[in-house]
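Peer 1: Fold the following.
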Amino acid sequence: MTLIDPSDTPERQTAKLLRIAESLMRRVEQSPDHSNLAYAQFERAARLEGEVRQRTADLERTLDLLHESNARLAESIEEAQAAQSNLAEAIETVEEGFALFDADDRLVLNNSRFCTDLGDVAGRLRPGLLFADYVDLVSRSQSLELPDGQTRNEWRARRLLRHADSHTTFNVRLSLDRWIQVSEHRTTSGGTVILQTDVTRVIRSERRERDRLIDRRARIERATLDHLAQGVCTFDRDGKLVGWNAQMEAILARPLGARQIGSRFDQLLDRLADMFTFTGHMDRTGLKAWAARRGHRRDLQFEVLQGAETGTHRIYTVSAQQMPDGGFVISFTDVTSERDSARALRDLNETLERRVAARTDELGAALDEARRANASKTRFMAAASHDLLQPLSAAKLFVSAIEDRTEEAEIGEVAGKAIAALASVETFIEALLDISKLDSGRVELSVEDTPLSAILGSLALEMTPLAATKGITLTFVPTTLSVCSDPVLLRRMIQNLVANAIRHTDGDRVLVGVRREDGQARIEVVDKGPGIPAEHQKDIFREFHQLVPHRSGAGGLGLGLAIVERAADSLGHGLMLRSELGRGSRFGVTVPIVSGPGPAATPNSDAATHASRPALSGLVVFLVENDAEVARGITLMVEGWGADLIHAPDAEAGLQLLEDLGIAPDVFLVDYQLGDGMDGLEMIDHLRAQFGPVAARLISADRSSALQRACEAAQVRLIQKPLSAEEVAAFLSTVVGSPVPGAAAS
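Peer 2: Below is the predicted model:
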């Protein structure tokens, strides 16, 4: 319970407390009892008085703050009213019409110039008006001039679509040829500001300037048309004549006065019908229909003839094209002289064609004759090389047998020189055969993944002894790369480059290696020869061309580098030559790399020399050869090494002989071409079926890629004729050294 009611006002509470204090003071003063109770009441009264005083001070401070806040609020209201008044005055001073809509698309304020040109709209603008209602008022205004083909509803829909943009500007046409530009901007708070600017004067000025430009352009076009060699006339979208040039009047031989302007195209065409004759696919009816068509017209071009009846004809090319405004233009180009010239040229051309045809027949006959001669030459070279290689092989074998059997040094030396001479003949024949195939374009290419180690390894065995005879160290750098090429043709190219380097170098070393460059492998042959002058570096690739034929007794036909160049062209390989006088030469063949590293071959130049005189005592060799001389040479050579040789002239006789003998020979040498019946590959296949894996080699003078592929498919190795005693000896030596006869050939 409290002495005062908290719901009373501070003044009432204060008054109550004062009355309570006075009452207590009176009671204290009047009471005769001065006991502790009276004193306690006095203290309570004193405390109450202190609280009243504190409450009174708080109330006074609160009232002061209230008065101060009211004063500030009044100042703010005055400032806001002043700012609104200033804003209204500022908006009113703007020359353009101004209106502000809030974020809810309701009109906040506008100046007196807003919609002043739309009298039936300005009087209905009120704060709070929705933007859509404002657009509806404008669309129904009598002062609004709608664009051609647009209704008021369509205009209203387009205007509301523009309102969705954050910024848009467009022109509105009003009655009496007035224009206003409307600019609409979105505020940061989401409201919209619209400015209306009267641009009537600007648009009228631009229109006058445009009319002046159009008039000037028309005069320029008229002057230009009058200077054209073609006759030109133009028609509007309704097919009425609107202009022409002087050349058109000259073609018609009559002036086209001002009275002709507005004449319809079909009427003019009927009037001029007797002057022109249509000569092509187009006629008068079709041209009328084209001119009367609405919408897009395709361009026309045709020819008409003028003055055909009088004999003074003129030919015109007529072009009809549609203009952007829907009208069309027709031009007449005099092509009489061109047609007369074309006719004369056509007559001359026919005469020339008859002469060319006759000459072509003659050249065709000569070309056929040349082709037949070239084919005959190619067949002759192939047959001659085969026929020459057969006796050459026999001669080499006979001389090898003499060299092996003789004990006289002088005869052995002569035999060695004879073998060298026969080897040179073999090289010449092979070069002639290669160049003939490459020139005829009938080289059979077999492009495949080819390990360079196999090619370089076999060339090291073959070429190292030749280099050693001249005191030259031939070095092959091992490689693990595989390339995409024809292995036979690529080997031939590298062989020719190495042989050329050995033949012409002055130094004591020839280096063969491979460089990797941008996904390509460049096989290089480097020598320390005299070098090749720059002016002769192209000549050395010509056939039968040698810069110094007598050098070091080199000999040769000058075909080696010619074969290299033609083979590189056939395979699409790059060919490189770098040479400096006195510092040697560097030849290179660039071949694409197709696979990663493979097994590297380490050339062994001593293998062939070690096998040159093998000890083959007890070895049984079965030879199938239809050339008696070659067979006799092989027999003398093999038996000179201590082996026993059994000879059969063909496959059937050989199989019959094996059946009669009832033995399995240690090794087979089988010629490929055995006449009629079974060939060498078929016989080896038959032998494998009968005896299992046998040591066998196919021998042949056929150097075609087809035979190479057939041997690879059959897994049979080929020894080419003329037979090399070293190659045969190496093969037979592997059979003798093998614990299982025949395993080396499988």
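
Peer 1: Going by C-alpha atoms from here, please, whenever you check contacts or count neighbours.
Peer 2: Noted.

Peer 1: which strands and helices sit next to the helix ranked longest in the chain?
Peer 2: Taking DSSP state H as the criterion, the chain has its longest helix at helix 336-405. Judged by 3 or more C-alpha pairs under 8 Å, 6 or more residues apart in numbering; DSSP states H and E, the packing partners of helix 336-405 are strand 314-322, helix 409-440, helix 628-640.

Peer 1: so it versus helix 628-640, what angle?
Peer 2: Here helix 336-405 runs at an angle of 40 degrees relative to helix 628-640 (axes from the mean of the first three to the mean of the last three C-alpha atoms, to 10 degrees).

Peer 1: now the angle between strand 314-322 and helix 336-405, please.
Peer 2: Between helix 336-405 and strand 314-322, the angle comes out at 90 degrees (the same axes, to 10 degrees).

Peer 1: quick one: the helices in the stretch 601-746 of the chain?
Peer 2: Ranges of helices in the stretch 601-746 of the chain, per DSSP state H, counting those that start in this stretch, are 607-610, 628-640, 651-661, 680-691, 705-714, 725-737.

Peer 1: what's in contact with the fourth one?
Peer 2: Just to be clear, that refers to helix 680-691. 651, 664, 670-674, 694, 696, 698, 711, 714, 716 (C-alpha atoms under 8 Å, 6 or more residues apart in numbering).

Peer 1: And these, which is closest to Lys396?
Peer 2: Nearest to Lys396 among these is Asp671, at 16.7 Å by C-alpha to C-alpha.

Peer 1: Can you report how many residues lie near the closest residue to the closest one other than its chain neighbours?
Peer 2: Leaving aside its sequence neighbours, Asp671 sits nearest to Ile699 (C-alpha to C-alpha, 6 or more residues apart in numbering; 4.7 Å). Using other C-alpha atoms under 10 Å, Ile699 has 21 neighbouring residues.

Peer 1: Then the one 5 residues further on?
Peer 2: Using other C-alpha under 10 Å, the number of residues around Ser704 comes to 15.

Peer 1: One more, so I can put them side by side:
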Amino acid sequence: MTQTPRASSLLNAADPLERQRDKLLAIAEVLMRRAEQETDNSGEAYAQFQRAAMLEDQVRARTRDLERALDLLHQSNAQLATANRETEAARQNLADAIETVQEGFALFGPDDVLVMCNSRFCQQMIDLRDHLKPGLSFDTYIDRVSRSSYLALPPGETPESWAVRRRKRHQDRHVIFNVQLIWDRWLQVSEHRTATGGTVILQTDVTDLIRLEREARGRMLDDQARIIRATLDHISQGVCIFDAEARLVGWNQRLGDLLAIPVTRFRMGVSFAALMERMESEIGFGEGMTAQRLAEWTGARGRAPISFEVTRGPLILQADAQEMPDGGFVVSFTDITAERAAQAALAAVNETLEARVMERTLELADALADAERANASRARFVAAASHDLLQPLSAAKLFIGSITAEGLDPFAQEALTKAQNALGQVEGILGALLDISRLESGRLAVNPGPVQLNRVLGPLREEFAALAAAKGLRLTVLPCSAVVISDPAYLRRILQNLIGNAVRYTRTGRVLVGARRQGGGIRLEVRDTGPGIAEEDQDAIFREFHRLNAPASASEGMGLGLAIVERACAALGHPLGLQSDPGRGSCFMVQLAQADPSASLPSPPAAQPPQPAVQGTLIAFLVENDPDLRRAMGLLLEKWGLTVLDAGSAEEALELIEEIGILPDVFLVDQQLGDGMAGLDFIRQIRSDYVGTIPAALITADRDPALALACDTLAIPQFLKPIDPAALEAWIVSATAPPPET
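Peer 2: Take a look at the predicted model:
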């Protein structure tokens, strides 16, 4: 069966829609006619009819699609025509707007090709007008401008170099510069980059502005010249101005007055050398300057400013010469005659003052030396007096200690107790005097280290509890486990004096001692409800022997406690503070640095078991040059059951030991034994002459830290005068005790 060709192959897509429709209608008509002619019995005609109907439907659908496409095409053509008209209108409007701009305007595209420009662009360069058309490249534009006959090139510049410099400026996004044209005309050229990479060039005629500016500058220069002229005529200095050729171009009236030269002799254009020849016989140069050196300076270039003095008769002139930017120079002359006379007078006065100052300095040095000698003498006197007093005081304590209270009547026992108390008070006063002496002489040796406050506060609580209770006061010492950096001995002395003062001067109420953390440190506070201290007296209480009106008696102190506190705090670096309200009480504060928690603390002293009395027959050798003290200590030692040998000097002791041929069981040696061997040297000699270490103790009133250190090095116990009998007895018992049985 022959297949019917497809309708789509009979159509040409390039044909108009009307043509394609006509073809489809003709094809449909032929097919229908053919279908009618087919009348075979197999039903082929009916099938052909159905296919023709379907084909007709497809032709109609395609026709409708073609009609809609044709409508859309008509609409698109209409919109395109409208857009073209609007674009042309916008372009014409832009051209009209650019044409109305007063400046020359040109737009180059991102490819540096001219897009459009107005008629004012390069209108001053007539020879460029025929070439300013769209499509002109920027490089060609620059080349034609550089060769324009209307362009005034700067001196020494060629069209090629000008074009190269102009292209370099074109590389910047924004450029503004002036271009000079012939006939003294000027254009200001401004280049700006657009967002798309194009370039907009604006040209503004600034000829009138530059001419006005030039005229204004000329008037300003004229005004400045008049001002300078008036200034030169009214200043006190003489001024002369020379150009780069060292020719005179300006001067003032004062110059002729100072140099005694008539103004008529100054002429415009006269050389500096000619002026110097005329003035050479009338002026002289000061030190460091000559006419030859000055001439060399004027003939050089790049001159550094110079100053020199010129003399003319009695006048002394200060000359200052300095180069100007144009290569010329200016010289000014100032009359310094009165100044030099004043300097001479001042020098004479200075010499007189220096002599007086030297004289007064020598007097002050002598006074200072006298004061230092007096202070040293006072310190030595206090130390010596304290030492001399400690000798009989120690003897008195030992004499009283040798008296047995048992068997005495009550009156004698009371008198003995009072005598012991009185000696204790005297001992405290002497100890304070020695402390003050060491503090003032700078011989105070402190050993700061970790100190646990509870180990200092606990014993003080026990020490002052009975005294506070006797006065009816409530003493509260708060425990504190903090560890601080201080010297334990002097920290205890500081708190002891502060608590003692608080208890002594407080009538009723309480005394509170505690510590609080503040600013990374520990602040110790001693508060009381005493009479308080007025602000004007708060500085005075720290002076020696100063006591405010208080109920304490002279036997309770001499006003040295706070002086010791202040000096000890200064030596230890502990800030000391005071807050007081008269009638309500006082608070003394000591600021301490907190120790590192990992710092090791010294072990607390182990509790000593009670020592038995001296047992057996022991020989004690006493070396003491003071007869009374030697006698008193001998009685005390005999009371303890010791056999006593004594000597007044180290040499006598050595002779006695050699004579009897017996070594004692214990030595008690005074440090200061007169003019002979010292006590410490005697002990060294004994230990050197005899095998073994014989127990020996040093007795002294010298509180020098160096002596204490030497005793510690040799393991020699030191007992300070006045001697504590209980401590001495305890040491003798321990030193002479037999070794434990193994």
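
Peer 1: just to revisit the earlier point, would you turn the helices of the stretch 601-746 of structure 1 into TSV with mean neighbour count?
Peer 2: Listed next are the helices of the stretch 601-746 of structure 1 as TSV, based on neighbours: other C-alpha atoms under 10 Å:
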stretch	mean neighbour count
helix 607-610	15
helix 628-640	21
helix 651-661	15
helix 680-691	17
helix 705-714	14
helix 725-737	19
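
Peer 1: Ala253 of structure 1 is nearest to which of those?
Peer 2: Proximity to Ala253 of structure 1 (C-alpha to C-alpha) singles out helix 705-714 among the helices of the stretch 601-746 of structure 1, at 81.0 Å.

Peer 1: Report the angle between the closest one and helix 680-691.
Peer 2: Here helix 705-714 of structure 1 runs at 10 degrees with respect to helix 680-691, directions being taken by the same axes, to 10 degrees.

Peer 1: So which other helices or strands are in contact with helix 705-714 of structure 1?
Peer 2: Helices and strands touching helix 705-714 of structure 1, by 3+ C-alpha pairs under 8 Å, 6+ apart, are strand 717-720.

Peer 1: redo that, cut-off 6 Å
Peer 2: Here helix 705-714 of structure 1 touches no other helix or strand, going by 3 or more C-alpha pairs under 6 Å, 6 or more residues apart in numbering; DSSP states H and E.

Peer 1: in the superposition, what's the average offset of it relative to structure 2?
Peer 2: After superposition onto structure 2, helix 705-714 of structure 1 sits on average 6.3 Å from its aligned residues (mean C-alpha distance after the TM-score superposition for structure 1).

Peer 1: For Val175 of structure 2, which three-state class applies?
Peer 2: Per DSSP: H, G, I helix; E, B strand; the rest coil, the local secondary structure of Val175 of structure 2 is strand.

Peer 1: which residue is nearest the centroid of structure 2?
Peer 2: In structure 2, the residue lying closest to the centroid (C-alpha atoms, centre = their mean) is Gly519, at 21.6 Å.

Peer 1: quick one, helices of the stretch 151-300 of structure 2?
Peer 2: Secondary structure of the stretch 151-300 of structure 2, counting by DSSP H, counting those that start in this stretch: helices at 159-170, 207-234, 253-259, 272-279, 291-299.

Peer 1: looking at those helices, which is buried most?
Peer 2: Per residue and on average, the most neighbours among these fall to helix 253-259, with a mean of 19 (mean count of other C-alpha atoms under 10 Å).

Peer 1: so it matches what in structure 1?
Peer 2: Per TM-score structural alignment, the counterpart of helix 253-259 of structure 2 in structure 1 is residues 246-252.

Peer 1: got the contact list for that stretch?
Peer 2: With C-alpha atoms under 6 Å, 6 or more residues apart in numbering as the test, stretch 246-252 of structure 1 has contacts from Asp226, Gly231, Val232, Pro255.

Peer 1: okay but the second one is in contact with Phe332, surely?
Peer 2: Yes: Gly231 of structure 1 sits in contact with Phe332 when judged by C-alpha atoms under 6 Å, with a separation of 4.8 Å.

Peer 1: ok, Ala412 of structure 2 to Val426 of structure 2 distance?
Peer 2: The gap separating Ala412 of structure 2 from Val426 of structure 2 is 21 Å, by C-alpha to C-alpha, to the nearest Å.

Peer 1: Val590 of structure 2 now?
Peer 2: Relative to Val426 of structure 2, and taking C-alpha to C-alpha, Val590 of structure 2 is found at 28 Å.

Peer 1: One more: Leu11 of structure 2?
Peer 2: 146 Å.

Peer 1: So for these two, which residue has more residues nearby?
Peer 2: Neighbour tally, Leu11 of structure 2 and Val426, criterion other C-alpha under 10 Å: the higher count belongs to Val426, 19 against 14.

Peer 1: what does the more buried one align to in structure 1?
Peer 2: Going residue by residue (TM-score structural alignment), Val426 of structure 2 aligns to Val425.

Peer 1: Also Glu99 of structure 2?
Peer 2: In structure 1, Glu99 of structure 2 lands on Glu92 (TM-score structural alignment).

Peer 1: rewinding a little: with structure 2 superposed, average distance for the longest helix of structure 1?
Peer 2: Taking mean C-alpha distance after the TM-score superposition for structure 1, the mean distance separating helix 336-405 of structure 1 from the aligned residues in structure 2 is 3.3 Å.

Peer 1: Measure how that helix sits relative to helix 409-440, angle-wise.
Peer 2: Interaxial angle, helix 336-405 of structure 1 versus helix 409-440 (the same axes, to 10 degrees): 160 degrees.
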